[in-house]
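A.B. asks: predicted structure and sequence below. I'll ask about it afterward.
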Amino acid sequence: MNRRVVFIHDAWLTTASWDRFKSRFTACGYNCIALPWPPQEDGSARSFGLGLSRLVEHYTTIISGMPQVPLLVGHGFGGLIVQLLIDRGYGRAGIAIAPVPPRGIRPWLLAFDLLPVLFRAGLHRQVDLSFERFARKVAQTVPDSDRLMEFQRHVVKAPARIFYEAALGIDSKVDFANDHRPPLLLLAGANDRSIRASLVASNYRHHHRSIAPIAYKCFAGHSHWLIAESNWEEVADYSIEWAQTQSGRF
C-alpha cells in the first residue's frame, strides 16, 4: 500500500508545526515528509514576493519527482495549496485542515479577516504575526502558560503577497465541478477565529458540484491551532482513519 504523506504548513509557521501529526502518522506506518515553502523556512530568507502560483509550482515539482503519488495534508494556506494541487491531479487524496478557501467562497469574509494584515503590509514585503494576534485569533484555546512558548517555537514572518491573493481570489481558482478530483477531506475547528467553521462548511458545499468524494468534519472545542493544541490526537486520528477508508479508491 502507498503510505507516503506530504504535509504542507500554514503561513507564519514552519514544518515544525507538523511534528505531532507526523509522529502519529509515522506510528501508523506512514512515510511522512513536511516540505517547507521556498526558498527556505527560517523566516528571514523567504522570498518577499512569494505567491500562490509559485507555491503550487514548488510543490508540483517535488511531488512529480516522487516514486509514489502521496497523500497531501495541509493546514491553513497549506490547506488551500492541497486543494489547488489535487484539483490539478497531484496527490492521491487530500486533507485540508482549517483551509483558506479557494476563489469565490465568501470573499468578503476572508478579506475582512485579513484587513489587519493587508493594511500594514506592502505587496512585496514580509509581514509579522504579533503575539497578541496569535493569542486572540490562532491559539486562544491554548493555556496561557503554553501560548508564548508555542508562539516562540513556531511563528515566523510570511510573504504578504499570499494574503492579497487570497483576499482577491488571485491564483486560487479550483474547479468545483471536477469529477476526476481525488478524494478530499475538509476539517474545521468550531472555535477557529482565523478560518471559521462556517467558511470551511461553505467550501465543502461548493465541492459538492462534482461527484468526486468529499467529506467534512468540525471538531468541537478546537481553534485554528487544532494540529498542535490539546486533543490534537483526535484530529490526527480522524484524518488517518479517513485516509484508510479511502485506500480502496487510490
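C.D. replies: That came through fine.
A.B. asks: contacts, neighbours, all on C-alpha from now
C.D. replies: Fine.
A.B. asks: strands of the chain, start to end?
C.D. replies: Assigned by DSSP state E, the strands in the chain fall at 4-8, 31-35, 71-75, 93-97, 126-127, 158-159, 184-189, 214-219.
A.B. asks: got another, please set it beside the one above:
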Amino acid sequence: MDLPETPAPTHVLFIHGLWIHSSAWKPWLDLFSEAGYQVSAPGWPGDLETVEATRADPSGLDGVGIEAICRHYADLIGDGPDKPIVVGHSFGGLIAQELLGHGFASAAVAIDPAPIKGVNILPFSQLRSGLPVLGNPANRKRTVALTAKQFRYAFGNALSEEESNALFDAWTIPGPGRPLFEDATANFVKNSPATIDVHAADRGPLLLITGTEDHTVPRSVTAAVAKLYAGGPSVTDYREFEGRGHSLTMDSGWRDVADTALEWLKEKGLSLDRFRRSGPDERAERPL
C-alpha cells in the first residue's frame, strides 16, 4: 500500500510593499522560523540587498510594474511540487492574492493590501498618500522617495513622531511609480494587472487584515475587497486591528499582527501539511 507522505516544514514567502525594503520582514522571519516554517523574503525586481544600497541606486526599479513583480515571485517559486504560503503587505498583499489566484501559493495573508480591480471607493486619505507619485505623470517611469513627513502621514499616522521617524530611517527605499498608476486606473483598463478572479474555485484560503486607522489603504478599501470575494467557493477571512495604521507590520505592535497570522494558519491546518500539485497545468490559465 502507499505510505503517507512525510510532513515537512511549510515554506512561507514574505512580500514587501511600496517604499519598504524586504529586510523589514526580519522579525517575522525569526518568529515564523521558530514556529517551524521555512522562510524567505526576497525583494522586488530591482531591489538591492540592503536599504542603503537601494537608496544609493534605485534605478533598477524604474518602470517596474505589477505584472513584472508577479512574474518575479512566480519564477522564484517555480514549478516544484510544494506551494508556499505567501504573506504580503500593501502592494505585497495584492501580489500575494495574484499568486494565490494563479495557483502559485497554498494560502495567502494580505495585510493592508493595495486594492484590486473592482474596488470602487477612493477615500481622501488614500488619494493623499499616493499624491507624491500620482501628482506627476512622469513618475510612472521612475522611482520616487517619500519624505519623513509624507511617510508619517501614509504609514506612521498612528505612531509617535519619534517612532515614525525611526521606521522611516530604518526601512524606507524609493519605490517605482508604475504600480500606483496601474492600480489607480485598474477599473478603467480591460486587462489591468490588478485584476484577480475573486471567485476562483480551486485557490487556497485567504486572510485579509486591515488597520482601522490606515491612511494608505483605509479599512473601507480592504472591507470592499472582502466583499468582492464574498460568495465564492474558497475561504476568505477578514480581521481588523483597532487603532493601527499602515505601519502595522513593522512598528512596535507587529507581533500582534504576526501572531494573528500564525494562529490563522494553524486554524486552517497549514502549519504541518505539505502541499503538492501534479504539475503546472493545475494553475489558472491566465499567466502572470
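C.D. replies: All right, it came through fine. From a predicted model like this one, the values you see are computed outputs, not experimental measurements.
A.B. asks: before we move on, back to that, return the most buried member of the strands of structure 1.
C.D. replies: strand 93-97 (a mean of 29; mean count of other C-alpha atoms under 10 Å).
A.B. asks: what residues in structure 2 pair up with it?
C.D. replies: Counting by TM-score structural alignment, strand 93-97 of structure 1 falls onto residues 107-111 of structure 2.
A.B. asks: mean shift of the matching stretch relative to structure 1?
C.D. replies: Stretch 107-111 of structure 2, aligned to structure 1 and superposed, deviates on average by 0.2 Å (mean C-alpha distance after the TM-score superposition for structure 1).
A.B. asks: and for structure 1, the residue most distant from the center?
C.D. replies: Seen from the C-alpha centroid of structure 1, the residue lying at the greatest distance (C-alpha atoms, centre = their mean) is S145, 26.0 Å away.
A.B. asks: for the residue nearest the centre of structure 1, what are its contacts?
C.D. replies: In structure 1, the C-alpha nearest the mean C-alpha coordinate belongs to H75, at 2.2 Å (C-alpha atoms, centre = their mean). Going by C-alpha atoms under 8 Å, 6 or more residues apart in numbering, H75 of structure 1 touches 8-10, 96-99.
A.B. asks: that one corresponds to which position in structure 2?
C.D. replies: Correspondence of H75 of structure 1 to structure 2, assessed by TM-score structural alignment: H89.
A.B. asks: excluding its backbone neighbours, what's nearest that match?
C.D. replies: Residue nearest to H89 of structure 2 in three dimensions, not counting chain neighbours: I111, with 4.7 Å by C-alpha to C-alpha, 6 or more residues apart in numbering.
A.B. asks: I'd say that neighbour and S90 touch.
C.D. replies: Yes - if you go by C-alpha atoms under 8 Å, I111 of structure 2 and S90 touch, sitting 6.3 Å apart.
A.B. asks: can you give me the helices for the stretch 51-200 of structure 2?
C.D. replies: Remark: helices assigned in the stretch 51-200 of structure 2 by DSSP state H, counting those that start in this stretch are 51-56, 66-77, 91-101, 124-134, 148-154, 161-171, 178-184.
A.B. asks: okay, those in JSON lines with distance to A201 of structure 2 next?
C.D. replies: Output for the helices of the stretch 51-200 of structure 2, formatted as JSON lines (distance: least, C-alpha to C-alpha, whole Å):
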{"stretch": "helix 51-56", "distance to A201 of structure 2": "39"}
{"stretch": "helix 66-77", "distance to A201 of structure 2": "20"}
{"stretch": "helix 91-101", "distance to A201 of structure 2": "9"}
{"stretch": "helix 124-134", "distance to A201 of structure 2": "31"}
{"stretch": "helix 148-154", "distance to A201 of structure 2": "35"}
{"stretch": "helix 161-171", "distance to A201 of structure 2": "37"}
{"stretch": "helix 178-184", "distance to A201 of structure 2": "25"}
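A.B. asks: rewinding a little: distance to S44 of structure 1 added to the strands of structure 1, as a markdown table?
C.D. replies: Output for those, formatted as a markdown table (distance: least, C-alpha to C-alpha, whole Å):
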| stretch | distance to S44 of structure 1 |
| --- | --- |
| strand 4-8 | 19 |
| strand 31-35 | 17 |
| strand 71-75 | 22 |
| strand 93-97 | 26 |
| strand 126-127 | 9 |
| strand 158-159 | 9 |
| strand 184-189 | 30 |
| strand 214-219 | 34 |
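A.B. asks: between the ones you listed, which one is nearest to V138 of structure 1?
C.D. replies: With C-alpha to C-alpha, the closest approach to V138 of structure 1 among these belongs to strand 184-189: 10.7 Å.
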